[in-house]
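Engineer: A structural model of the following input is requested.
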Amino acid sequence: MTAARRRWRRSALPGFGLSLGVTLSWLSAIVLIPLAALALRPWELGPAGLWASIADPRVLAALRLSFGAALAAAAINLPLGLLLAWVLVRYDFPGRRLADAMVDLPFALPTAVAGVALTALYAPNGWLGAPLAEAFGWRIAFTPVGILIALVFIGLPFVVRTVEPVLRDLPSEAEEAAATLGATRLQTLRRVVLPALAPALLTGFGLAFGRAVGEYGSVIFIAGNLPMRTEIAPLLIVVRLEEFDYAGAAAVGLAMLVLAFAILLLVNLLQRLLRPWAARA
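Structural biologist: Got it, this is the predicted structure:
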């Protein structure tokens, strides 16, 4: 028996080469090759044409709205998701199982149905839109605020489901010990709870942002789709495709890909920096 064969038989991971090959093949076919095609297609316009396509004021306005609303919605979902996860884990109350199941509704609900429901609710003649317009003069539907509400709706479960298992593993005895040592509730939250939950919160933030920045179905109904005002970047890509401007659509997609990758990379770096803080908690 050769030395190479003996080493192979002693391996703690039999079949590693085959598993790695299959994994890389699937990853290339599903992720890397499509992304490479997206990155290469806009260069048909040339460097000047690519820059002109991305620097178009309509494109910049759509990118600003999509990424700004996605970041704002993910930031809003952090405290909301933490509060909801805290209630579901730490308290036992009638209807808790029903509330826990309702958290997953945005996962299962078709995005178009969610968009129609939110539009009917917040339209000027809707159940909430009409009272808000009459009492405060607020207009929700067909404004950036409506887009923000839709993105909060579809992104909230990502934060809740990411934080919930970590919170279940966090013993309540740690909070009780902090209280017996004289810590206030705010100090307990800041020094005991948040350090342990910080990596999970950042993961939930990244997932909610990633879902929101590319959201299409639930947004186009409530956005109004006015160029330079309430037109999101995914809709602009569809418009370019309908105009048979495939390179222009790919250019917008490439800009979204680069920006999203940079933001998610920053989130991952922050998560890595917070791990020692969480370990000391």
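Engineer: use CA for all of it now, contacts and neighbours both
Structural biologist: Fine.
Engineer: quick one: stretch 223-233 to chain centroid distance?
Structural biologist: If you compare the mean C-alpha spot of stretch 223-233 with that of the full chain, they lie 20 Å apart, counting by CA atoms, centre = their mean, to the nearest Å.
Engineer: contact partners of it?
Structural biologist: Residues from elsewhere that reach stretch 223-233 (CA atoms under 8 Å, 6 or more residues apart in numbering): 57-59, 61-63, 65-66, 141-144, 146-147, 220, 252.
Engineer: can you list the buried residues in that stretch?
Structural biologist: For stretch 223-233, the buried set under the neighbour-count rule, 16 or more other CA atoms under 10 Å, comprises Ala223, Gly224, Asn225, Arg229, Thr230, Glu231, Ile232, Ala233.
Engineer: for the fifth one, which three-state class applies?
Structural biologist: The three-state assignment at Thr230 reads coil, by DSSP: H, G, I helix; E, B strand; the rest coil.
Engineer: can you tell me which of the contacts of stretch 223-233 has the most neighbours?
Structural biologist: Within those, most neighbours by other CA atoms under 10 Å means Ile147, with 31 neighbours.
Engineer: gap between that residue and Trp26?
Structural biologist: Spatial separation of Ile147 from Trp26 under the definition CA to CA, to the nearest Å is 35 Å.
Engineer: one more: Arg240?
Structural biologist: When CA to CA is the yardstick, Arg240 and Trp26 sit 30 Å from each other.
Engineer: these two - which one has more neighbours?
Structural biologist: With neighbours defined as other CA under 10 Å, Arg240 and Trp26 compare such that Arg240 has more, 17 against 12.
Engineer: quick one: residues contacting the more buried one.
Structural biologist: With contacts defined as CA under 8 Å, 6+ apart, the neighbours of Arg240 are Tyr246, Gly248, Ala249.
Engineer: ok, Gln271 next?
Structural biologist: Contacts here follow CA under 8 Å, 6+ apart; on that basis Gln271 touches Ala198, Pro199, Leu202, Thr203.
Engineer: here is a second sequence; please produce its structure as well for comparison:
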Amino acid sequence: MNVMLRSRWWSFGFRSAIVLYFIVLIVLPILGVYAQSFSLGWPPFRAAVTDPLAWKSVLLTIRLALIATVINVLVGTMVGWVLIRYRFFGRRILNSLVDLPFALPTAVGGLMILLLLGPGSAVGEAAERLGFQIVFHEPAIVIAMLFVTFPFVIRAVQPLLEEMDKSEEEAAYTLGASKAKTFVQVIFPTILPGIVSGAMLAFARALAEFGAVVLVAGNIPGKTLIASVYIFGEVESDNPQGAAAVSIVLLTLSFLILWSVNVIQSRRGRA
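Structural biologist: The predicted model follows:
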């Protein structure tokens, strides 16, 4: 009896510690941001969110994050397909490199982009000769977002490809279906939930990126100033309410995305 009682108390204490850790690390900071944004009332919050520079930075971030997400969906799906379906020399090394953006500090990623594509690099000079620039303009922001979000779609698609029954493909080929038709009608519906969830996570991650972007964006207000850098500037300008107001716009959008991902995954689990 004493053993059972101690076991229950231990289990209760363990669960309580986990809940407390979650509350202190996640819930309280989020509530603090919402409280800070509305600390001066609704009119200052609305003024902060509708400020032209703030609104332009949010719209620019969403637009460039969408571009990066679309590219990630296309390239990430192809990379996941190649890494699962083909065997070649160096495959394991490439597969391990997919997770490099997770381990590498994002500021280092931004520095690499700056060195490889900046004005003094061979690529940067070639781009200038063609009449456009990469670094300190929108293309650099998209590249930085692509770098930090690269693994999401790949890692979401790979398990579905591994679990897929190849007999369905073979049956489609036996019935005379082409490779393109087999992919569209057999393979694509299977990996679609992974593509969608990976794309949503990549989009949410791109919205919040700061370290890689701040080094290559140029941070020109109204042109290349994204939301995360704008928030940092408001904090540096001693305007925490304005920074918090823009923050909860991104935070709320991220919540909606994560909720959608959970819904998709739960439906896939019931299927």
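Engineer: rewinding a little: the contacts of Gln271 of the first structure in helices, which ones?
Structural biologist: Among the contacts of Gln271 of the first structure, the residues falling in helices (DSSP state H) are Ala198, Pro199, Leu202, Thr203.
Engineer: mind putting those residues into JSON lines with neighbour count and distance to Gly115 of the first structure?
Structural biologist: Formatted as JSON lines, those follow (neighbours: other CA atoms under 10 Å; distance: CA to CA, whole Å):
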{"residue": "Ala198", "neighbour count": "18", "distance to Gly115 of the first structure": "31"}
{"residue": "Pro199", "neighbour count": "24", "distance to Gly115 of the first structure": "31"}
{"residue": "Leu202", "neighbour count": "23", "distance to Gly115 of the first structure": "27"}
{"residue": "Thr203", "neighbour count": "20", "distance to Gly115 of the first structure": "26"}
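Engineer: export those residues as CSV, with columns for distance to Leu257 of the first structure.
Structural biologist: Formatted as CSV, these follow (distance: CA to CA, whole Å):
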residue, distance to Leu257 of the first structure
Ala198, 26
Pro199, 24
Leu202, 20
Thr203, 19
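Engineer: which helix is the longest one in the second structure?
Structural biologist: Criterion DSSP H: the longest helix present in the second structure is helix 52-85.
Engineer: check the mean deviation of that helix from the first structure.
Structural biologist: With the two structures superposed, helix 52-85 of the second structure lies on average 1.0 Å from its match in the first structure, counting by mean CA distance after the TM-score superposition for the first structure.
Engineer: against the first structure, where does that helix fall?
Structural biologist: Per TM-score structural alignment, the counterpart of helix 52-85 of the second structure in the first structure is residues 57-90.
Engineer: and stretch 161-177 of the second structure, by the same measure?
Structural biologist: Aligned using TM-score structural alignment, stretch 161-177 of the second structure spans residues 167-183 in the first structure.
Engineer: quick one: buried residues of that stretch?
Structural biologist: Leu167, Glu175, Ala178.
Engineer: quick check: the first one touching Val87?
Structural biologist: What that stands for is Leu167 of the first structure. No - using CA atoms under 8 Å, Leu167 of the first structure and Val87 do not qualify as a contacting pair, with a distance of 10.6 Å.
Engineer: hang on, the earlier thing: now flag whichever of the buried residues of stretch 167-183 of the first structure is closest to Thr119 of the first structure.
Structural biologist: Distance to Thr119 of the first structure across these (CA to CA) is lowest for Leu167, with 34.3 Å.
Engineer: mean per-residue distance, the one helix or strand the closest one maps to versus the second structure.
Structural biologist: Secondary-structure element containing Leu167 of the first structure, defined by DSSP states H and E: helix 144-169. By mean CA distance after the TM-score superposition for the first structure, the fitted helix 144-169 of the first structure averages 1.2 Å away from its aligned residues in the second structure.
Engineer: angle of that helix against helix 57-90?
Structural biologist: Between the axes of helix 144-169 of the first structure and helix 57-90, defined by axes from the mean of the first three to the mean of the last three CA atoms, to 10 degrees, the angle is 30 degrees.
Engineer: could you list every helix and strand in contact with helix 144-169 of the first structure?
Structural biologist: helix 57-90, helix 105-108, helix 111-122, helix 194-213, helix 217-223 (3 or more CA pairs under 8 Å, 6 or more residues apart in numbering; DSSP states H and E).
Engineer: matching residues in the second structure for the shortest one?
Structural biologist: I take that to be helix 105-108 of the first structure. The counterpart of helix 105-108 of the first structure in the second structure, counting by TM-score structural alignment, spans residues 100-103.
Engineer: now the matching stretch: buried residues?
Structural biologist: Per 16+ other CA under 10 Å, stretch 100-103 of the second structure contains these buried residues: Pro101.
Engineer: again, but for stretch 190-210 of the first structure
Structural biologist: For stretch 190-210 of the first structure, using 16+ other CA under 10 Å, the buried residues are 191-210.
Engineer: who's in contact with that stretch?
Structural biologist: For stretch 190-210 of the first structure, the external contacting residues (CA under 8 Å, 6+ apart) are 70-71, 73-75, 77-78, 82, 154-156, 158-163, 166-167, 170, 174-175, 178, 260, 264, 267-268, 270-272, 274-275, 277-279, 281.
Engineer: ok, the closest residue to Leu53 of the second structure other than its chain neighbours to Pro240 of the second structure distance?
Structural biologist: Nearest residue to Leu53 of the second structure in three dimensions, chain neighbours excluded: Gly222, at 5.8 Å (CA to CA, 6 or more residues apart in numbering). With distances taken as CA to CA, Gly222 of the second structure is found 20 Å from Pro240 of the second structure.
Engineer: rewinding a little: quick one: buried residues of the longest helix of the second structure?
Structural biologist: Within helix 52-85 of the second structure, the residues that qualify as buried by neighbour count (16+ other CA under 10 Å) are 53-58, 60-62, 64-73, 76-77, 79-81, 83.
Engineer: please apply the same query to stretch 27-45 of the second structure.
Structural biologist: Neighbour-count burial for stretch 27-45 of the second structure flags Val33, Tyr34, Gln36, Ser37, Phe38, Pro44, Phe45 (criterion: 16+ other CA under 10 Å).
Engineer: OK, contacts around Asn239 of the second structure?
Structural biologist: Applying CA under 8 Å, 6+ apart to Asn239 of the second structure gives no contacts.
Engineer: what does Thr77 of the second structure give?
Structural biologist: Taking CA under 8 Å, 6+ apart as the definition of contact, the neighbours of Thr77 of the second structure are Val153, Ile154, Val157, Ile195.
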